[in-house]
Structure formats: C-alpha cells, structure tokens
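In: Sequence and predicted structure are below.
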Amino acid sequence: MHQPSRFIHDNFLLENAYAEELYHEYASKMPIIDYHNHLPPLQIAENKIFENISQIWISGDHYKWRAMRTLGIDERYITGSVSDIEKFRKWAYTVPYTMRNPLYHWTHMELDRYFGITDLLNAENADTIYHKTSEKLQTEAFSCQQLLSRMNVESLCTTDDPIDPLEHHRKLADSDFQIKVSMAFRPDKAIFIGMDSYIAYLENLGEVCDISIDSFDTLCDALRNRVAYFHENGCRLCDHGFEHMYAEDFSETEVKAIFRKKYDGLTLSEEEVLKFQSAILQFLSTLYYEFGWVQQFHLGALRNNNSRMLDKIGPDTGWDSIGDFQQASSLSRFLNTMDRQNKLTKTIIYNNNPTDNNMMASMIGNFNDGSIKGKVQFGSGWWFMDQKEGMTDQMNALSNIGLISSFIGMLTDSRSFLSFPRHEYFRRILCNLFGKDIQNGELPNDMTWIGKLIEDICYHNAKEYFDF
C-alpha cells in the first residue's frame, strides 16, 4: 500500500473511497458546535495572545503531563518552574514515544491545522518548531478569537461555577465577535456536602446571592437565584461530574436535618451524604426542566487517586482514572423519578467506562418518549474514551441499541484553544465507520441519504437540540 508523503494527509483515517466522499463532501464542511468545554471565558473576552506554544499547548494539559511522567520526565519540566522552552523540549522528546496513544494523532493534527507544520515533532526539531509556532502565536491572527474562527466554530459553551459573575460572557455578548459563547452551570460544589470546604463554599455562594445560606431551604433559594441569573445571561445548559448518579430515597425532614448537622460541624455518614446529594440533584433537575435547559452528566471518573501528588500540586493535574462504579440502577432511578414527575428535561449521559457502553445506550432508550428527537442522549466518548477506539465503541453501541442518526456528535471537553481538530478527528472516524459498512454491503450505496445523516450527526442534530 502506498504510504502518503505526509502523515496527516487528506484521507487520514479514511480507509476507502466511500469514507473519503462522506468526509470531504459532507462532514468537513459542517460548522462546529462545541457544546461542552473548559475554555477560560476571560481569555476569549480579552482575545488573549499567547507568548509561545508551551503556554497554549502544554500548560493545563494533563493528557500530556501523564505521558511525560510515564516516560520518566521530572515534574519540574511538567508543572514546575523551568522555562517554557525547556518544557516544550521535553514534550517534543516525548511525542515519538506516544505512538498508538491519541496524543500522537492530536499533536500532529494541531501542528498542521493551526500552523501548517507537517514535520513529525521530536527532540531534534523541537527548537525550530517552538520558535516558528511561537512567532505566529504572538500575532493578532493567532489570538484566541482568531484560533476559534479559523476552525469554523459557530458556537461554544464553557463550564462555569454558580458563583461566577459572568462578566466575560456579557462582554462577549456585547461585542462584535461572531462566535456565540454560552456557558454551562456547574453547581457540583453546592452538591458535594461531604467536602471539608462545603460550608465555606456556601458562604461565598450566599454573598453572591445576598442570601444567608443556613438551611436546606435557603440553599435551594440561592441555587434558584443563580439558575435564573445564568438564564438571563444566555445559559441553557448545566453540567455535572459524578462518580455515579445520586438517586437515594429521602424525606424533607431528613434532608433538612442533614444540612443542619453539616452546618453545625458534625460528621455525616455515607448514607446521609448520598441522601442529601440526591435531594439537591432532584431539586436542580426540576429547575433545569422549568427553565428549559439541557442537563449533562459526566459519569464514572475516579478522581485524585494519588494523594501524595494531590497534596503537592492539587486536583485536575493528571491523577484520575476510569472508575468501576455500579451505574445502571441509580441512573435508572434518577431518570425515572424525573420522568414520573413529567420533569425530565433534555439529558446527555457521558460514560467513562467502556464496559458500560451497552448499558448506557440501552438506558437512554427507556426515556426517549417521542416528545423530542433524541431527548436523552448517549454522549460522545469522554475523557479516557475520546480516542479512536473509545469513540468507535460508543458509536457502535449507540448504533446497535439506539439510533446513531439522532446523535448530537462531538465536543472537545478541553481547556486548550488548539483542541478543535478533535472534531475533525471524530468526523473522520464517523465517516470511516459508515464507509466500511457501505463497502461491506451492510449499508446501501446511497451517498445522498447517508451524507445527510453524517451532516446531521456533525452539526444539524446539535443545532436543533440546543437553544443558544
């Protein structure tokens, strides 16, 4: 087989002519709706210009950090205080060792799509590529807003704490920036009553709302206040990151007593924590239905496994993994509770454990009641699953058990402004799945209809699903 001269070539990941046609004629032309990411709104609003590629590419990227640590690179070259070029040199040294990890594909797609660099990154060309990319990044043509525009992003949705005043989103809304920047309400800190910092967080939340949060009822008042505030500022989504859903039975008397116990500095039992979290989640989900929001649940991550490194450099620095939690019964109870009350809003369930794919794909079908196309969604492969095999497994499970034609497609879930080629990565994998089925005779050679389905999955379904 002929090996293309460029690694990231026009037909990268496309294994036959059908896949090539589906991608080039249909998928590649679709705008991007990135409905969940962790981009800093401040940097978008200020149209930040980065000094060098390390600051935009390595800083905050725990995918890269984990790879570097595995290769034996000292932490000072990862999250430490050495210079940016020294960090880049260590990352460039690491890249050839990441073969068969998605980082190898992402790295070279991003170098090509943003900077036109087709060379394979390694220790020998690190300095050349560092200076070439950094020189471009220091220009207005490579500002945050321009980086988003060059990837054909139509709208994106950041993730924001209820305490956030949203001034950066308001600034963007009043600007002439053409990309719609919305937000997702992320109130997990108000749910996780077992945290040592819980009461301190409620004090901050109360100050923002001008409410003294000293009871379960006043906490609910504060959360309603912030949901309304976010809604006024254009928010139409929420997001939660749980090990598993919270769906314990509880009474109002129990929940109020649990709050008072925590407020008084007493230790809660595991059962009390779960009851309280179930109550707050049910209250919030009712609010989301009332305001017409989409609710998102990222399930299955086991976080902060390395307590020594957590103490040293903090959370969200690369010490998390796939968890093996029991998901089905609690997820079913939660969805059924909201559905029985006729208050189940549009819902996206993201799975972080491949063993649960078929269960998740079957679960969403229980609550798609015909009222809304794809009302309950099996979200795209998340975190450890947002690579070729993980995305393929998710789409195969959804195809086999549900309707992939109603799927709302890809999102970056990223903190990096250089991560948007992941949409292209997803689209190529999607087109290759359909292309192989056509070649195998498992799907008809009806490119017009299948091309429409591809466009729907890449763009139109999400456009219809979200109210930005």
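Out: Great, that's in hand.

In: make it CA atoms for all contacts and neighbour counts henceforth
Out: Fine.

In: could you point out which element follows the lengthiest helix in the chain?
Out: Ranked by residue count, the top helix of the chain under DSSP state H comes out as helix 270-291. As assigned by DSSP states H and E, the chain's next helix or strand after helix 270-291 is strand 294-299.

In: try it against this one:
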Amino acid sequence: MKFLDDKGYLLRNGVGERLFYEHAEGMPIVDYHCHISPREIYENRRFANITEVWLGGDHYKWRLMRANGVDERYITGDAPDREKFQKWAETLGRCVGNPVFEWSHLELKRFFGYDGVLNADTAQQVWDLTDEALSRDAFSCRELVLRSNVRVICTTDDPADSFEWHRKIAADPSFDVSVVPAMRPDAALRIERSGEFGAYVDRLARVTEVPIATFADLKRAISRRYDVAAELGCRASDHALNYVMYAPATTELIEDIFERGRAGEPLSEREVMQYKTAFMQFVAGECVRLDWAMQLHFGCRRDNNRAMFAKLGPDAGYDCISNYAPAGQLADFLNSIQETSGLPKTILYSLNPADNMVIDTVMGCFQEAPVTGKLQNGSAWWFNDSELGMRDQLTTLANEGVLGNFVGMLTDSRSFLSYPRNEYFRRVLCGLLGEWVEQGKYPDDEMLLGQLVRDISYNNAVRYFGFDLDEE
C-alpha cells in the first residue's frame, strides 16, 4: 500500500472505506478539550516558520528528539529554528511505527500538500515549502481552524483567568467558531504545594473580590468565577489527578487542613488526600448546578526527571504512565457525589490503558437516565494516541458498554496543525467497524453504521455538552 494512501490508510476493507468517505470524513469537529491559546485565536497569530508552529511546546516531539540523542539546545534551547527543524527531521525519519510519524505526515499532507517523507535529506525542501505557505493569510490561526471544519474549541482555563480573549472572540462577528472556556482549577486543588498554593488563593481573592480565609470562602470564590465562565459558554471542567482519590473527612477537619495549607504548614499525605476529596466533591456539585461535564484525567506520574523539572518546569516531556489508580476509591468517590449532589456528566480518562476495563465496569454502576452515556470512558490520549491505543479503548468500551454513545475524539493539543488527529481517529474507528462487519459481528447495514459513525464523530459531543449546533 502507498504511504498514507488516501483510500485505504487504516481502513482495513471496503466497509471501512465506505464508512469513512461517505460518513466520517466530512463531519465537523467539536474540540472539547485542548490547550491552544484563545489570545492567539483572537489576535489571529501568524507563525514565522514550521518550527514555531510545530515544535514549540510539543513534548511528544521533544521526547523523541531526546531519545534520538539530540542535544537539549535544539529542543527547548536557543538554537536557530532552522537547526531545530533539521534535528526534528533527522529524528522523525527513524520513528517508524510511532503515531507521531503518521500525524506529522498527515499534517504536512493536509495543510501543505506534501506527499513525501520528512527526513534528514528532505528537511530543506519541506522547510522551503512550509515557509512559503506560512507567509500566506490562509495559514493564520483562524484560517487553520476554519479549514479544519472546527465548530467549537474548548480551551483550558483557570478560574482566576480574566477570560478577556474569550469575550473579544465572542464579540467578533467575523469568526464563526465558538471558542469557550473550560474550567481547570488544578491550582486550587494542589494544597501540597505550600507557598504556591497560598499565592494562588491570594490571586483568586483579588480577581473575585472575595476575601478567602476559609475553605468555604474558596468555594464561594470559585463558584463566582464558574458563573462568569458559564455566561461565556463554558460547558465542562477538567481536572488533572494522579488518581481519583476518596478520603472523606469532616467539614471541621477540611477547614483546619485548608488553614494550615494556606499558611504553608506541612500536611500529611492523608490530609492532602482529604482536602482533594472535599475539593473534587465541591466541583462535582458545581458541574451539576451548571449542567457541565466533569472531565477527570488520571493515571499519570508527572515530572519524574527532577533535574530537568528544575530547569524547564512542567509539561516538558518528563511524565509517564502510573500504574496506581485504585478502582475502589474511584467507585467510592463517584458514589459519594451521587449521594450528595448527584453525579454530573463525567468523562474518565486514564493514561494507563490497563484501566480501560476498570473504567468501563465502574461506569456501568452509575449510568442513569435521562442523560445518554452520562459516564464516558474518554478518548485514548497522550501515550495512547495511536491505532493500538484507540482500538483498545474502542473495543473495551464496545465490550462493556454502548459504543454508539461515545463522545469521540479531542485534540488535547497546543498546536493549530493538530486537527488531522481527528481524521486519524475516524479512520481507526471506521477500520475497526469494517473489520467487525467482515467478521460477521455486526450487519453490513450502512444506515445503522453510518449514523453511528456520524454520531461518534460529531453529534454525540454536540448533544452531550449541550452546544447550540445542528446535528449532521
């Protein structure tokens, strides 16, 4: 088969090809979790070169370059952009079997029309091609979003953020894409970070004009910012956890822990977990109040290389999968919310693919009307953004739940060139369904299959998050 063959790539057979080209390919995108900048969208940023748009902040690529023996100067350092790109090209040519190899070439093909292979020998050719293209208006941030058929972008925002850029985008009639905040109050959760935590609480107090002396005050301040985000179209929160914990405590004890944590006093591991449990129970209740979806990302062990963390900070490519995600605490946490505020719509993402079956079976304990697919096993993400990871997540969900209700793919990206990942996912989905049809596991009924593909690609997310969009 030809490299990235438009007809057969990842699609397995004729059924998969038909499902993709007649039902999945043209569907719009709801990017309900990403890390792109609303400011860059409002200002319609233009990129000076392919290094700027492709390598800045992309720890997927950074990890591969380090594994290829590239000096840090060419990764996060001060080397010229052309030299950084050369080192990336030299690395990519050796990454056979890695999904980043496929994503990168899909992006080059879809945005720049490049059908070749990027490696050490072709780096100059690709640099010149992309340099010329990026100088044109069609490659500004907004145009890249529009060309990708994106209808909604949910950015990742702290409650203390100003939301300035969301307001400006919403007031601009020239850009017909909804760019809405999604709340990520992780800084208010990380009470173990002593001085950092206290400084954040002070900042939140200033932004909200709510004096924060107690945990009750903190909750009131966050509720106020959540209301502002809701007015701007927010439909979800997102939370980065090592694991979903459950360590209940009395109101009095949580207030004591908060007071000592804000003052920078040391806390025991148990006390930290008790505070985090109480905080997460609170934000779950807020999601119920506002009819938001609560997204829980867990199963990650972060910042393992302490020397490089001290040098570069977080999100620099030094995280790994954690194999500790206790099912009992996850179930008890969900049950505690069910017994108090009631469960919000909840999406569970574990970075450890071994947790898929656990997630799917725990979800089955809490599904309920009237929300279809109220609990979701989130899209395969980060280290699982591959055909193998996606097929495993989809297959396990199909075995233990209702695949047709799945809300589909998100980019989780910082790059405006990342939207071909949705194509990659849709090809994997259609290829898997075509394979099941070929094996006699599902009828070759295009009406049923086509609707299922359209729903997973787009419609389910529109319904689940409650976006004011027409289904297709």
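Out: Received the coordinates, thanks. These numbers come from a predicted model, not from an experiment.

In: related to what we said a few turns ago, the longest helix of the first structure against the second structure, how far on average?
Out: With mean C-alpha distance after the TM-score superposition for the first structure, helix 270-291 of the first structure departs from the second structure by a mean of 0.9 Å once superposed.

In: Could you look up the SS state of Arg167 of the second structure?
Out: Three-state call for Arg167 of the second structure (DSSP: H, G, I helix; E, B strand; the rest coil): helix.

In: contacting residues around it?
Out: Leu232 (C-alpha atoms under 8 Å, 6 or more residues apart in numbering).

In: Please, where are all the helices along the stretch 251-400 of the second structure?
Out: Secondary structure of the stretch 251-400 of the second structure (DSSP state H, counting those that start in this stretch): helices at 251-262, 269-290, 306-312, 327-338, 356-363, 387-400.

In: do you know which of those helices lies nearest Glu72 of the second structure?
Out: Between Glu72 of the second structure and these, the shortest separation by C-alpha to C-alpha is 10.4 Å, and it involves helix 306-312.

In: So the counterpart of Met391 of the first structure in the second structure versus Leu129 of the second structure, what's the distance?
Out: Alignment note: Met391 of the first structure maps to Met390 in the second structure; criterion TM-score structural alignment. Met390 of the second structure sits 32 Å away from Leu129 of the second structure, going by C-alpha to C-alpha, to the nearest Å.

In: Looking only at neighbour counts, state which of those two leads.
Out: Met390 (22 against 16; other C-alpha atoms under 10 Å).

In: Please report the distance of the more buried one from Glu22 of the second structure.
Out: Distance from Met390 of the second structure to Glu22 of the second structure, by C-alpha to C-alpha: 21 Å.

In: Over to Thr156 of the second structure?
Out: Counting by C-alpha to C-alpha, the separation of Thr156 of the second structure from Glu22 of the second structure is 33 Å.

In: neighbour-wise, which of those two wins?
Out: Thr156 (23 against 15).

In: count of residues packed around the residue nearest to Leu287 of the first structure when sequence neighbours are not counted?
Out: Spatial nearest neighbour of Leu287 of the first structure, chain neighbours left out: Arg224 (7.3 Å); criterion: C-alpha to C-alpha, 6 or more residues apart in numbering. Counted with other C-alpha under 10 Å, residues neighbouring Arg224 of the first structure total 17.

In: so where does the equivalent of Arg224 of the first structure over in the second structure fall, helix or strand?
Out: In the second structure, the residue paired with Arg224 of the first structure is Ser223, using TM-score structural alignment. Using DSSP H and E, Ser223 of the second structure falls within helix 215-231.

In: Glu135 of the first structure too?
Out: Going by DSSP H and E, Glu135 of the first structure is in helix 126-137.

In: Thr128 of the first structure - how many residues pack around it?
Out: Applying other C-alpha under 10 Å, I find that Thr128 of the first structure has 11 neighbouring residues.
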